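S.K.: Just need the structure, nothing else, for what follows:
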Amino acid sequence: MKIAAVGVHVLDTHVIGVESIPAGSDGQLVETIRMSAAGTAGGTALVLSRLGAEVTSYGAVGTDPIADVLLALLTREGVDVSGLVRKDEHQTSSSVIPVRPNGDRPAWHCIGANGAFTLDDLPPSAFDAVTHLHLGGPEFLGGEAAGQLLGKARAAGAVTSLDILAPGDPDMLAWVADALPHTDYLLPNDEQVLGFTGASSLAEGARALVDAGAGCVAVTQGARGALVVTADEVIEVPAYAVEVVDTTGCGDAFSAGFLRGLSLGRDLRGAAELGCAAAAQVAGGLGTDAGSYSLDSVVAFAAEAERR
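M.R.: Got it, this is the predicted structure:
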């Protein structure tokens, strides 16, 4: 699997044990502060690399220290970051995620250089010998440009996948609609599907997105696992039980595991199971790079969970 991960790259700063925002200029001790590479392209790229894929990231970052950290974290995981262009006039996209004791995780986010990324930032070599192209955050490009990108990738023989970052809204779906007919696998969450379509059920909403052009819609449902819908079938896969530390990045991990499973010849159910198992690794730690999981360990985790 040789994949181009294109689009949103973010540096996340997780803060564990935030009970409240201190009043005035007061301070508060917390349990942990940790940085990790994230984003619908960046986080997915990281997990794909851990699962044995050959990954090159494409997108935009700044020339600030945030970019230095983000590039170092991705490089340490084996991701080729040569496709990430640096823009002097924009800061690198970053989020601060305070995690409350009950698991709630509000966030502060700066769009930064992600909003300045265009197709002109992609070198012609981006499509050289890739088997897959994953676009995270098509809303920043717009549907027409996203459709052009995915169409070129398909013409070059690549499997295409798409993950929308923005919350579910019919206007947002209309904004990126031109990309759907060029998308083999659409990877939204349940709230997005219902918000995009106004459907009364998740299966109905996913089927509407298939009707809009996506070849397959694989929906994450948090603790309920995943739902995979095509024109011919509906497959539900439960989540794996795990002691949850932080769910940030679980959707990106599912996307990575699902796509990697397909590349290894698994059917849709088997790919979704690998996606759920990858998401479980991330839920049990802080960030997509928590722990030291690999393809073998994730497969072993899923097999052991099935035996229990």
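S.K.: rest of the way, CA atoms for contacts and neighbours
M.R.: OK.
S.K.: how far away is Pro106 from Glu19?
M.R.: 12 Å (C-alpha to C-alpha, to the nearest Å).
S.K.: Tell me the helices and strands packed up against the helix or strand hosting Thr13.
M.R.: Per DSSP states H and E: Thr13 is located in strand 10-16. If you count contacts as 3 or more C-alpha pairs under 8 Å, 6 or more residues apart in numbering; DSSP states H and E, strand 10-16 packs onto strand 32-38, helix 65-76, strand 94-99.
S.K.: re the thing from before, Pro106 and Glu19 - which one has more neighbours?
M.R.: Glu19 (14 against 11; other C-alpha atoms under 10 Å).
S.K.: want to put them side by side, so please do this one too:
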Amino acid sequence: MKVACVGVHVLDTHVIGIESIPEGSDGQLVETIRLSAAGTAGGTALVLARLGAEVASYGAVGSDPLGDVLFALLGREGVDVSGLVRKDDQQTSASVIPVRANGDRPAWHCIGANGAFTLDDLDRSALAGSTHLHLGGPEFLGGPAAGELLAWAREQGMTTSVDVLAPGDPDLLAWIADALPHTDFLLPNDEQVRGFTGESDLAAGARALVAAGAGCVAVTQGAKGALVVTGTELDDVVEVAAYPLGDGELVDTTGCGDAFSAGFLRGHALGLAPADAARLGCATAHQVARGLGTDAGDYSLSSVQALVAGS
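M.R.: Have a look, this model is predicted:
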């Protein structure tokens, strides 16, 4: 599996042990502060590399120390970062995520260079030989540009997938609608599906997205697992349960959506049926939830497969 991960790359700062925002200029001791590579392209790229795929990242970062760190974090996992362009007039996209004791994780986010990335920044010749193109954040390119890229990738023989970063609403769906007919796998979360379609029933919403052009919709549902829809009929829907975490195992769910995407796509490349690929995705998310960031711990394809086999 040779994957081009195109689009949103973010540097996350996780803070564990938040009780409250201190008053005035007071301070507060916390348990852990950790940096990790993230984003619907960057986080997925990192996890795919962990799962044994050959991965290259394409997107935009700033010419700043944040960008240096993001390059280093992806590079040490084996991701080829030569396709990440530097924008001198932009900062690297970054988030600060304070994780409360109850698991809530509000965030501060700066869009930065992700908002300046265009198809002109992408050297398509560098994608030669890729078997898969994953586009994270098509809303930043806009539907026509995203559709152009995905259609081109399919013409080159690549499988395509899309993960949306922004919250779902009908206007956003209209904005990226041109991309859907060229998308083999759409990988939203449950809130996005309901927001896109206005459907309260998740399966009905996912079927509507298939009717809009997506080949398959694999929806994450948090602790419930995933829903996989491969057509517009009632029997085209399969629900896959999440893998339970033991007492004290849950650390942080940041990046679990990207982890599911990576596991699902890796499963597809290994020849698994969509439902079985979703099980591999849920198992990958389970591994990531036990640490801070997508690169926490030492999970691998074999450890994820063992979790699936033992369930």
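S.K.: And the TM-score between them?
M.R.: The TM-score (TM-score structural alignment, normalised by the length of the first structure) is 0.98; 305 aligned residues with a C-alpha RMSD of 0.7 Å.
S.K.: on that earlier part again, mean neighbour count and distance to Asp296 of the first structure added to the helices and strands packed on strand 10-16 of the first structure, as JSON lines?
M.R.: Below are these laid out as JSON lines (neighbours: other C-alpha atoms under 10 Å; distance: least, C-alpha to C-alpha, whole Å):
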{"stretch": "strand 32-38", "mean neighbour count": "20", "distance to Asp296 of the first structure": "22"}
{"stretch": "helix 65-76", "mean neighbour count": "17", "distance to Asp296 of the first structure": "19"}
{"stretch": "strand 94-99", "mean neighbour count": "22", "distance to Asp296 of the first structure": "30"}
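S.K.: Adding distance to Val55 of the first structure, write the ones you listed out as CSV.
M.R.: Converted to CSV, those look like this (distance: least, C-alpha to C-alpha, whole Å):
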stretch, distance to Val55 of the first structure
strand 32-38, 14
helix 65-76, 10
strand 94-99, 22
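S.K.: Of all the ones you listed, which one comes closest to Ile3 of the first structure?
M.R.: Of all these, helix 65-76 sits nearest to Ile3 of the first structure, with 14.7 Å by C-alpha to C-alpha.
S.K.: picking up where we left off before, give me the angle between the strand holding Thr13 of the first structure and strand 32-38.
M.R.: 160 degrees (axes from the mean of the first three to the mean of the last three C-alpha atoms, to 10 degrees).
S.K.: what's the average per-residue distance for strand 10-16 of the first structure once overlaid on the second structure?
M.R.: Here the mean offset of strand 10-16 of the first structure against the second structure after fitting is 0.2 Å, by mean C-alpha distance after the TM-score superposition for the first structure.
S.K.: Need the residues that contact that strand.
M.R.: Here strand 10-16 of the first structure makes contact (C-alpha atoms under 8 Å, 6 or more residues apart in numbering) with 30-39, 42, 66-67, 69-70, 92-101, 286-287.
S.K.: Next, the angle strand 94-99 makes with that strand.
M.R.: Using the same axes, to 10 degrees: strand 10-16 of the first structure against strand 94-99 is 20 degrees.
S.K.: angle of strand 10-16 of the first structure against helix 65-76?
M.R.: Using the same axes, to 10 degrees, strand 10-16 of the first structure lies at 90 degrees relative to helix 65-76.
S.K.: Trace strand 10-16 of the first structure over to the second structure and give me the residue numbers.
M.R.: Aligned by TM-score structural alignment, strand 10-16 of the first structure corresponds to residues 10-16 of the second structure.
S.K.: if we can go back for a sec, right, and the helices and strands packed on strand 10-16 of the first structure - which one's nearest Gly137 of the first structure?
M.R.: strand 32-38 (12.3 Å).
S.K.: The helix or strand just after that closest one - contacts with which helices or strands?
M.R.: Downstream of strand 32-38 of the first structure, the first helix or strand assigned by DSSP H and E is helix 42-50. Helices and strands touching helix 42-50 of the first structure, as assessed by 3+ C-alpha pairs under 8 Å, 6+ apart, comprise strand 2-7, strand 32-38, strand 54-61, helix 250-263.
S.K.: and the last one, which stretch of the second structure?
M.R.: Counterpart in the second structure of helix 250-263 of the first structure, with TM-score structural alignment as the criterion, is residues 256-269.
S.K.: Okay, the corresponding residue of the first structure for Ala242 of the second structure and Thr75 of the first structure: tell me how far apart.
M.R.: Using TM-score structural alignment, the equivalent of Ala242 of the second structure in the first structure is Ala239. Ala239 of the first structure sits 30 Å away from Thr75 of the first structure, going by C-alpha to C-alpha.
S.K.: sec struct for Gly271 of the second structure, please.
M.R.: coil (DSSP: H, G, I helix; E, B strand; the rest coil).
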